[in-house]
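K.L.:
Give the three-dimensional model of this entry:
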Amino acid sequence: MTSSGVFYRKWRPQTFNDLVGQEPISRAIRQAIITGNVSHAYLFCGPRGTGKTSTARIFTKAVNCVNTTEGNPCNNCTICISVNEGNAIDLLELDTASNRGIDEIKSIRDKANYAALESRYKVYVLDEAHMLTREASNALLKTLEEPPAHVIFILATTEPHRLTNTIISRCQRFDFRRISTKIMVERLRKIAAAENVSVDEAVFDAITRQSTGSLRDAETLLEQAITSFGSPLTIQDVNMLLGLAADERVRDLIGHILAGNVTNSFKLLNQLSTEGTDLVQLQRQMVDELRDMLLIKFGGSELVVQPSEIVEKQSHMIMNIEQETILVTLRAIGQINSRMDMPSTLPLELAILSSIQNSSTNNSSDNLEVDSVSNPLKRSTVETPVRLNPNPEPKNESLAIEIANTSNTNYKNTDSGTSQGNPRERDSTLKEEWPRIIKALSRIKARRFNMGALLRDCWEVDLDGETLRLGFSHKSHMERFMDEIDNPESKRGLISTICDIAGTNLPVDVSCYLLNREGDAKKPKDNALVQAAINLGGNIVEEREELPQ
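P.N.:
As a prediction, this is how the structure comes out:
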């Protein structure tokens, strides 16, 4: 290996020709330098590790270098050497994430009036410029608009939308792109060769996929791997370092899922977890693999960044798999909220079960019977005893209801198109399923008010022809519910939920009324929730009168 040094600094590009993946930007800036049309302020936007700060330093050298060649600095003169060594007097880099106040900007504004000491231009680089306070941004405006002739400002940011429009309008803006996998692989291969390290070709692919378009991250990961394992560097070493599963095993896991084999899927998933595989990384690998398969299935194999033999293997795997199956699986795995850590295999197991059941339902080709994971309302059985205690309780009485012997009770969801029945049966079914309807509505995103929470105050529910009649014990709850269902989307969600769970004919209208708390106080057995509990085999074990407060 050559002399030591942090890779992303050691291999930082020194000319515009060395800047990879940002050719349009380097060409535009070089042309401005060649023609002498240099702007007084630039805004460099883009993800981390894409070359914003490196471009700013190359630009500083180029505008001050006395021996430029086609807009590129010579890197041999005093100014270029001082910038490369980090001790240039006329290059001032400010981390505005930690120096974001108005005092720092006032200091810059005052010092900008002094001429450059060594160079033609004094260059201010404000990194993470979006972190400036509003007051600091306003203090910078005048100087940014009409700076002294010897001053150039370069603002670098990963979040340009957080900058004020007045600052953006005063700068020439350049948007840096994420660097493609192919370009990063070539760059890493060049670095490995210069460092005299033998690296498996698969290592480059694994590192570039992990770095998500950031060349700095890729160089850092390569340096970490070389430092940890030396030469030769194998894909097994990198998988161990990054907590990745071997691509073949990820592909096997996807194959089991697409085939509907829950047992083998769970066995392999837990085996990978036991071996120390990072489950967050495993989720990303599964999503990448499913995306490749989906692209191949839709005829976009040229978009898959994989060797031809891998693409051929993926094509063979999905030859008899429906597009909808791959799409359902990709959606289920991709929607896992892994946050910062996933210590348990449970989220992945639930996603696997959900995707297999949904795929088998769509394709009608799988006999596997599993409870619905993604939609608990579709479960057909209740496995455990249930204790039902409606909340909030009516002010006139409080009930404690215990339900036992319900381990094999079946809910029968009849299709809404075929469930006619007489009105009494429909009304009874609605009251029986009312607790589940409330639970389902609680999960629906509301426009203003959560319908499930409001309906817990509903103590009368019945169907009058095609009208759903709801009796509330509190006027405020009734008014909020009526306000919510005034929205057609909310009303449609209410009616479709009732139809799906209770299996009744679709009600056309909803009517709400306020219960008389004194004269019309209902008996416990008349309450819809209580009646549903009794129908499930429960008994009223206690009735209590609430004392007035």
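
K.L.:
Going by C-alpha atoms from here, please, whenever you check contacts or count neighbours.
P.N.:
Will do.

K.L.:
Assign a three-state SS to residue 296, would you?
P.N.:
Following DSSP: H, G, I helix; E, B strand; the rest coil, the label given to residue 296 is helix.

K.L.:
My guess is it contacts residue 317. True?
P.N.:
No. Residue 296 lies out of contact with residue 317 (CA atoms under 8 Å); the separation is 10.7 Å.

K.L.:
So these two - more neighbours on which side?
P.N.:
Shown here are residue 296 and residue 317; by other CA atoms under 10 Å, residue 296 has more neighbours (20 against 17).

K.L.:
Contact partners for that one?
P.N.:
Residues near residue 296 by CA atoms under 8 Å, 6 or more residues apart in numbering: 304, 311, 314-315.

K.L.:
Any idea how many residues pack against residue 463?
P.N.:
Using other CA under 10 Å, residue 463 has 21 neighbouring residues.

K.L.:
and the residue lying closest to residue 168 once chain neighbours are set aside, which of the three is it?
P.N.:
Excluding its sequence neighbours, the residue lying closest to residue 168 (CA to CA, 6 or more residues apart in numbering) is residue 43, at 7.3 Å. Classification of residue 43 by three-state DSSP places it in strand.

K.L.:
all helices for the stretch 51-200 of the chain, in order.
P.N.:
Listed in chain order, the helices of the stretch 51-200 of the chain (DSSP state H, counting those that start in this stretch) span 52-64, 78-85, 102-111, 134-145, 165-168, 181-194.

K.L.:
Which neighbouring elements make contact with whichever helix or strand comes after the longest one?
P.N.:
Proceeding C-terminally, helix 181-194 gives way to helix 201-211 as the next helix or strand, assigned by DSSP states H and E. For helix 201-211, the elements it packs on are helix 181-194, helix 215-229, helix 235-242, judged by 3 or more CA pairs under 8 Å, 6 or more residues apart in numbering; DSSP states H and E.

K.L.:
Out of those helices, which one sits most buried?
P.N.:
Mean neighbours per residue, mean count of other CA atoms under 10 Å, is largest over these for helix 215-229, with a mean of 19.

K.L.:
quick one: it to helix 235-242, angle?
P.N.:
For helix 215-229 against helix 235-242, the angle by axes from the mean of the first three to the mean of the last three CA atoms, to 10 degrees is 110 degrees.

K.L.:
this one as well, want them side by side:
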Amino acid sequence: MSYRALYRVWRPQTFEDLIGQDHVTTTLKNALREGHFSHAYLFSGPRGTGKTSAAKIMAKAVNCLDGPAAEPCNHCEACRKVMDGSLMDVVEIDAASNRGVDEIRDLRDKVKYAPSEVRYKVYIVDEVHMLTAEAFNALLKTLEEPPEHVLFILATTEPHKLPSTIISRCQRFSFRRHTARNMLHHLQTICQSQGIEADEVALATIAQVADGGMRDALSLLDQVLAFSDQTVDESSVAAVTGSVSRSTLRELMGFCLDQNLTMALETVNELLMDGLEPERLVHDLIQSSRDLLLLLAAPELQEVKERLAGESQWSSLAEQTSVERLETMLDTLIQAQQQMKWAALPRVVMEMTLVRLCQQESPKTDRSNEDQATTIRLQQQLKKLEQKVEELSRVRPSERSKPLSDQSDETIKSPGSSNNQKLAGTERLGAFLQESSPERLQQLIRSWPEVLAKVKEQKITVHAWLIDGEPVAATDERVLVAFKNKIHRDTTEKKTHKTLIEQVIQEVLGFPLQLTTVMKADWEQSRRSSKPSVSEEAVNDRGSGQPNTSAGTSDPVDCAVEWFGKDMVEITD
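P.N.:
You can find the predicted model right below:
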């Protein structure tokens, strides 16, 4: 077979040809130049980064007739035999198919024999992580102290699967994934030397799909050349790789940003009818959104300049959106990508994702929504202030200096305070008691368990404090909750906690109520002191011309029922 794949034709034959791995090649060349190379090396890294190629170059360098040298000459008999694979002293082993302990024992037995043609016998063990635990154990001693004429080079893509005992016996070199710039430059060099007409955008797409693997990139280029008759353009690359062209992706992103759902669905339908997989389309949309996001967030980033070089349409597309919008789009696309792994109908997931992307609001709409939310919040605060002013207007000037909760606290905190201060707090509670509506209080008591449950759902710590209190009075605008424990009451009075409770009360009852707190002892004292005598009620009733149903009775139970309602009175023996 006369034809050879591009990745075999362009396999690096010297350390200088090994692009993108300067940290490896420089160290190895210095060691070879000084003759201080080790007996065992471990090359690890992603696929297609040059691990096996570096191992073969190392085998040539140590056995070159002009060496050991920093670079093999590639002209002597030893170098030529290593290149065509006919040198018996350079053994390349595939550990994926020779992973058992028997194969390693056979290797261990042959190691002791001296090389027959060159200075060093070199064993290149590819995919060494595939060896079994028994095989690793059989290799340990030989790898640690091999004969002086033996050199081991282990290569793997998954170094974490190797035992630490193996890694500690080797000099480890980590090969890096190729950058898009290095891959694009190498692909352009190959196309120029082969006389191939190639678009830069098409080669950039190949480099992107290869994901840092040079062998993958050369294989894709080989496949595109077979498809398009020695020309490389964007449409040919898209057809071979099953991806979407950059121009089509740009149009689809524009439809999503313009909220043109009809055109977006028609474009996706055409792509799917042409055989494109929904998973691949979502992957390409994620890459495009990520490019736009980086273009907006970090326009000076070198990677963005390289990927979007010469494509001014992407820059104009980025001007139509914002970083926040692109972040939301990326979140939506990533969630769709995860859902497609388990969905029976990935096309439906794709279409649902397009609907979400097109329904997302533009930055201007987002700002208007923020302004609207701010307006609503200010209106609510203004309403609360109006209610507070109205509440204070009903209180005597001497009582406006402190809110109800502070006055009640003062009677508790200051046992030695004057009788006038205590009387003010008691009179204020008495005024609340007179304004209280038994029907509203009964409604609140019936709904109180639901209020506690909803508060617990939203913030369990607030529920822990609020559960100590119980509603004891309610008006059309306020609710009075009495607490046994002062710490529970003080914590409930915090602004954030109080706002949360008032919101829940409004959700449950359907109308707002302001929360007011009091200590249970103060409430009981105020309620007792605010009960008028029977004679006073009779005088008041006669003065007002209204009949007094309790004037002719002296039963305290009947009086209590009359004052508070029969639902609020519990009679015990």
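
K.L.:
circling back: nearest to residue 120 of structure 1 among the helices of the stretch 51-200 of structure 1 would be which one?
P.N.:
Closest to residue 120 of structure 1 of those is helix 52-64 (CA to CA; 5.5 Å).

K.L.:
so where is the closest one in structure 2?
P.N.:
Aligned using TM-score structural alignment, helix 52-64 of structure 1 spans residues 51-63 in structure 2.

K.L.:
who's in contact with residue 94 of structure 1?
P.N.:
Residue 94 of structure 1 neighbours (CA under 8 Å, 6+ apart): 124-127.

K.L.:
Make JSON lines out of these and add distance to residue 259 of structure 1.
P.N.:
Output for those, formatted as JSON lines (distance: CA to CA, whole Å):
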{"residue": "124", "distance to residue 259 of structure 1": "59"}
{"residue": "125", "distance to residue 259 of structure 1": "55"}
{"residue": "126", "distance to residue 259 of structure 1": "54"}
{"residue": "127", "distance to residue 259 of structure 1": "50"}
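
K.L.:
which one of the residues you listed is nearest residue 218 of structure 1?
P.N.:
For those, the residue nearest residue 218 of structure 1 by CA to CA is residue 127; the value is 21.1 Å.

K.L.:
Give me the aligned partner of that closest one over in structure 2.
P.N.:
Taking TM-score structural alignment, residue 127 of structure 1 has residue 126 as its aligned residue in structure 2.

K.L.:
Check the gap between its match and residue 53 of structure 2 for me.
P.N.:
11 Å (CA to CA, to the nearest Å).

K.L.:
Please identify which of the two sits among more neighbours.
P.N.:
Ranked by neighbour count (other CA under 10 Å), residue 126 of structure 2 and residue 53 place residue 126 first, with 21 against 18.

K.L.:
is it true that the more buried one touches residue 98?
P.N.:
No. Contact criterion CA under 8 Å: residue 126 of structure 2 and residue 98 do not qualify, at 10.1 Å.

K.L.:
looking at this, residue 482 of structure 2 is in a helix?
P.N.:
No. If the criterion is three-state DSSP, then residue 482 of structure 2 is strand and not within a helix.

K.L.:
Spit out the contact partners of it.
P.N.:
Contacts of residue 482 of structure 2 by CA under 8 Å, 6+ apart are 469-472, 517-520, 523.

K.L.:
hmm, try it at 10 Å
P.N.:
For residue 482 of structure 2, the contact set (CA atoms under 10 Å, 6 or more residues apart in numbering) comprises 468-473, 489, 516-524.

K.L.:
same thing with residue 512 of structure 1?
P.N.:
Residue 512 of structure 1 neighbours (CA under 10 Å, 6+ apart): 458, 460-461, 468-472, 478-479, 481-482.

K.L.:
Would you mind giving the secondary structure of it?
P.N.:
Classified using three-state DSSP, residue 512 of structure 1 is strand.

K.L.:
which bit of structure 2 covers stretch 284-300 of structure 1?
P.N.:
Using TM-score structural alignment, stretch 284-300 of structure 1 pairs with 283-299 in structure 2.

K.L.:
So for that stretch, what gets flagged as buried?
P.N.:
Buried positions in stretch 283-299 of structure 2, judged by neighbour count with 16 or more other CA atoms under 10 Å: 283-286, 288-296.

K.L.:
correct me, but residue 161 of structure 1 touches residue 130?
P.N.:
Yes. Between residue 161 of structure 1 and residue 130 there is a contact at 8.2 Å, judged by CA atoms under 10 Å.

K.L.:
Have a look at these two and say which one is more surrounded.
P.N.:
Taking neighbours as other CA under 10 Å, residue 161 of structure 1 and residue 130 compare with residue 130 leading, 22 against 11.

K.L.:
how close does the more buried one sit to residue 100 of structure 1?
P.N.:
Taking CA to CA, one finds residue 130 of structure 1 at 9 Å from residue 100 of structure 1.

K.L.:
Which neighbours do those two have in common?
P.N.:
residue 137.

K.L.:
which one in structure 2 is aligned with residue 346 of structure 1?
P.N.:
Taking TM-score structural alignment, residue 346 of structure 1 has residue 348 as its aligned residue in structure 2.

K.L.:
Mind telling me the two of the buried residues of stretch 283-299 of structure 2 farthest from one another?
P.N.:
By the measure CA to CA, 283 and 296 form the most distant pair in those, at 20.2 Å.

K.L.:
Flag every buried residue along stretch 444-454 of structure 2.
P.N.:
Per 16+ other CA under 10 Å, stretch 444-454 of structure 2 contains these buried residues: 444-445, 448, 450-452, 454.

K.L.:
between those, which is closest to residue 244 of structure 2?
P.N.:
residue 454 (49.4 Å).
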